[in-house]
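> fold the following for me, if possible:
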Amino acid sequence: MNIVIVPDSFKECLSAKAVAANISIGILQVFPKATLVEIPISDGGEGMLESIAYGIEVKLVTVEVMDPLMRNIEAQYGILKDKKTAVIEMAKASGLELLKEEEKNPMITSTYGTGQLIKDALDKGCTKIIIGIGGTATNDGGAGMVKALGARLLDSKEKLIKEGGGYLNELHTIDMSNFDERILQCELVVACDVRNPLTGKNGASLVYGKQKGGKTKDLEQLDANLTHYAKCIDATLGIAVANIPGAGAAGGTGAALLAFLKGKLSTGIELMMETLQLEEHIKNADLVITAEGKIDGQTLHGKTIAGVAKLAQKQHVPVIVITGNIDDNIEEIYTMGVCAVHAIVNKPMNLSEAIAQAPNLIQQCAKNIMGTIAPFARN
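Predicted coordinates for the structure are as follows:
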């Protein structure tokens, strides 16, 4: 039996690579002679760099940058073997995973470190940048990123505004005179897993602000600040970003990548599948197993499971999904070629217990799936 294993990470629990390894362990307990191909994948968020480095040749570069709270850290990005293409995972410098729970606060977190990674790639001669913008701790509209690239965001007294989404309402003038124009000569491809606009009820702040640590009372202010920010961008650059699908990705960084850096938004999972040549692996498979930490209504729109399922359906290969949690409204996923969805939790337990036991739970779930298939496969 030929099985392709294509999981995303279980956020704040296991990397995609670790999920794939544990699925394999469970499969081999039932089918010890199965041919397994592990392809850890990401939809553009955390794990993107690891996924690409696992699948193709990449030189990893380590840079000292600022984390979301403007503390010095080391972050990595990759350069492909053509020596001209950089792969940047925004979460490495500006990710939610870099902060403790009590440190999460989109009013003050910044994307400055992401801008430093981009600048380093330009310094090393890269002329194409693939940047994945999921998993961030920020809601600053990419303001920190463009500051790191030389833009000056000034208040009414011509002083630089502070870092974080909570200070965007103080923006009065955008000075582009020292902006690093090398980025405008660079092909910038943005791997984006959401289609949210920058502002409004479906925008960055009101939809994602809370999971970044935003207090309920702050979310309306963050949205209003991004609305003001969008007006300043339009006045300076002549680009109306507020309602562009995807502009709200990564706390509004999608808007800055479009307006300041002239990037092109691409569906993250489709870009990753193409880069890793996933369809070639699926063509000869008997079964595809994909996985993600949670399945909900968003899974159907640009997320890993939906992307993998559609590709497998094209090749007439059945798909089984393993997940940590099954939410409501997932019925449509069965029209995409998914045969079954299995949650790993096998008895009552709280989230911390499930996270602690995740490797064993994934192994046992994969083993049970293969046990169900075994009588039919052998016949």
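> from now on I want contacts and neighbour counts done on CA atoms only, so please keep to that.
OK.
> all helices of this protein, in order?
Secondary structure of the chain (DSSP state H): helices at 16-28, 48-55, 91-94, 112-123, 143-148, 204-208, 216-237, 249-259, 268-275, 278-282, 304-314, 351-378.
> reformat those helices as CSV; add distance to residue 76.
CSV is the format used below for those (distance: least, Cα to Cα, whole Å):
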stretch, distance to residue 76
helix 16-28, 17
helix 48-55, 9
helix 91-94, 7
helix 112-123, 8
helix 143-148, 16
helix 204-208, 25
helix 216-237, 29
helix 249-259, 19
helix 268-275, 18
helix 278-282, 24
helix 304-314, 23
helix 351-378, 26
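> right, and residue 138 touches residue 210 too?
No. The pair residue 138 / residue 210 is not scored as a contact, 10.9 Å apart, by Cα atoms under 8 Å.
> to compare with the earlier structure, here is another sequence to fold:
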Amino acid sequence: MADTVDPLRVVAVPDSFKGSATAAEVAAGIEAGVRAACDNAGRPVEITVVPFADGGEGTLQALLSAWGEEARSVPTVDALGRPVSARFGISPDGRLGVIEAAESNGLPLIDDAEFEPMRAGTRGVAALVEAVLDRGVSEILLCIGGSATTDAGAGLLAGLGARLLDADGEELPDGGGALAQLDRIDLTGLDQRLHRISWRVACDVTNPLLGPRGAAAVFGPQKGADEDQVRQLDDALDRFARTLLDDPESVIDKPGMGAAGGMPLVLHGVLGAELLPGAELVADVLDLRPTLAAADLVVTGEGRLDEQSLNGKVIDTIRRLTPATTPVVVLAGEVALDAAQLADRGLIAFSIAPGPRTLSELRTETHDQLRRVAQSVTAVFLSGARRSPPTETTESPA
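From the prediction side, this is the model:
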């Protein structure tokens, strides 16, 4: 009976290299290198390509690439109320709608204008929600990172039919600053479909809504707020929460409420959304655990591998979801962890930089360097792998 060799089962599951390559492009480079090494060694290979993300910017595209689906788009407004076209996604079975809030309220959309932290709002996200609801989904996955806003989702709520009123019964303008004048909220006009679906929110920070670790204090300065504006926004968010909720104390200090300018306040407090760690949520949506469990080798990657990578981000999540006996190799533009740190987490890491390069040079070489290093890594793995003996039994190995 002729000897047979089982295919090498490889999973390529990288994050994007921000500014250089999308997760799908990184995965394609890894796949090319793995296939080249296996061809050279005469080893059959089964490679599963899963572009990945941690629930922040880039998650929509990563999921669409993994599903082989195209993005849809809808006209809406950015954080300053200017017209913009924003994308959303629908899963292949039509059950799940995916929204990346930064498509409408993200910082990159307003980098051509002066930041207005008191006026920036989330109303534009409402058009994305309505577009997804119109497709008949039963669940929405909302990724909220990268926002330019600090309004705790007030604009989103207004865009979905609520009325935020001052003491004279006039509707408030958009923005966190206007919430200082809030007197009452009328929710009778809310789209009733909002309560007929389930919501999951990708959230990778644990900040509360208010106080020195809250949405305004920690993230407001990144959005243009000075010290006085931070204080005003913090007070305004407090007023909004206490006007909106029957039991605000149970929500205000909940971990994650301070994400994306406090947007989870509306998503969780009004719509009942579940807040979950972003990378684990994406892994769940893609049903990644059985794929990783079946692999002989897992290759992941990101632009810079550092201590943040080990705290709930893509690399950390992939390692935790992969069986301890399966090697996890990280390819990165820069590796800022030492051997002891890597060994402690069960990781093997390689920089794809071949030598001194400028960032612009590395960006043009990303695919080729990923292919080169992935090929070398796979060749080394194959050289150390034992050839499986032929077997007459169907019993699975323990």
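> TM-score of the superposed pair?
With the length set by TM-score structural alignment, normalised by the length of the first structure, the two chains reach a TM-score of 0.85; 373 aligned residues with a Cα RMSD of 3.1 Å.
> just to revisit the earlier point, how about the helices of the first structure in TSV, adding distance to residue 187 of the first structure and mean neighbour count?
Output for the helices of the first structure, formatted as TSV (distance: least, Cα to Cα, whole Å; neighbours: other Cα atoms under 10 Å):
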stretch	distance to residue 187 of the first structure	mean neighbour count
helix 16-28	28	23
helix 48-55	18	22
helix 91-94	21	31
helix 112-123	11	24
helix 143-148	17	26
helix 204-208	25	24
helix 216-237	19	19
helix 249-259	12	28
helix 268-275	14	20
helix 278-282	23	17
helix 304-314	24	22
helix 351-378	39	16
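> residue nearest the centroid of the first structure?
When Cα atoms, centre = their mean is applied to the first structure, the residue found nearest the centroid is residue 45 (1.3 Å).
> how about that residue, what's its partner in the second structure?
Counting by TM-score structural alignment, residue 45 of the first structure corresponds to residue 56 in the second structure.
> who touches its match in this structure?
The contact partners of residue 56 of the second structure, by Cα atoms under 8 Å, 6 or more residues apart in numbering, come to 100, 143, 144, 145, 146, 202, 203, 278.
> distance check, it against residue 120 of the second structure.
Look at residue 56 of the second structure and residue 120 of the second structure: by Cα to Cα, to the nearest Å, they are 19 Å apart.
> trace residue 232 of the first structure over to the second structure, please.
Aligned by TM-score structural alignment, residue 232 of the first structure pairs with residue 243 of the second structure.
> residues contacting its match?
Contacts of residue 243 of the second structure (Cα under 8 Å, 6+ apart): 182, 183, 184, 185.
> who wins for most neighbours among those?
residue 182 (20 neighbours; other Cα atoms under 10 Å).
> with adjacent residues omitted, what lies nearest to the aligned residue in the first structure for that residue?
Alignment note: residue 182 of the second structure maps to residue 171 in the first structure; criterion TM-score structural alignment. Once flanking residues are discounted, residue 171 of the first structure sits nearest to residue 155: 4.8 Å by Cα to Cα, 6 or more residues apart in numbering.
> what lines up against the one you found once you look at the second structure?
By TM-score structural alignment, residue 155 of the first structure lines up with residue 166.
> re earlier: more neighbours: which of residue 138 and residue 210 of the first structure?
More crowded of residue 138 of the first structure and residue 210, by other Cα under 10 Å: residue 138, with 35 against 16.
> tally of neighbours for the nearest residue to residue 163 of the second structure once chain neighbours are set aside?
Distance criterion Cα to Cα, 6+ apart; nearest residue to residue 163 of the second structure, sequence neighbours excluded, is residue 186 at 5.0 Å. Other residues within reach of residue 186 of the second structure, judged by other Cα under 10 Å, total 13.
> contacts only, for residue 186 of the second structure.
162, 163, 164, 165 are the contacts of residue 186 of the second structure under Cα under 8 Å, 6+ apart.
> which residues touch the aligned residue in the first structure for residue 274 of the second structure?
In the first structure, the residue matched to residue 274 of the second structure (TM-score structural alignment) is residue 264. Residues near residue 264 of the first structure by Cα under 8 Å, 6+ apart: 188, 189, 190, 258.
> thanks a lot, see you next time.
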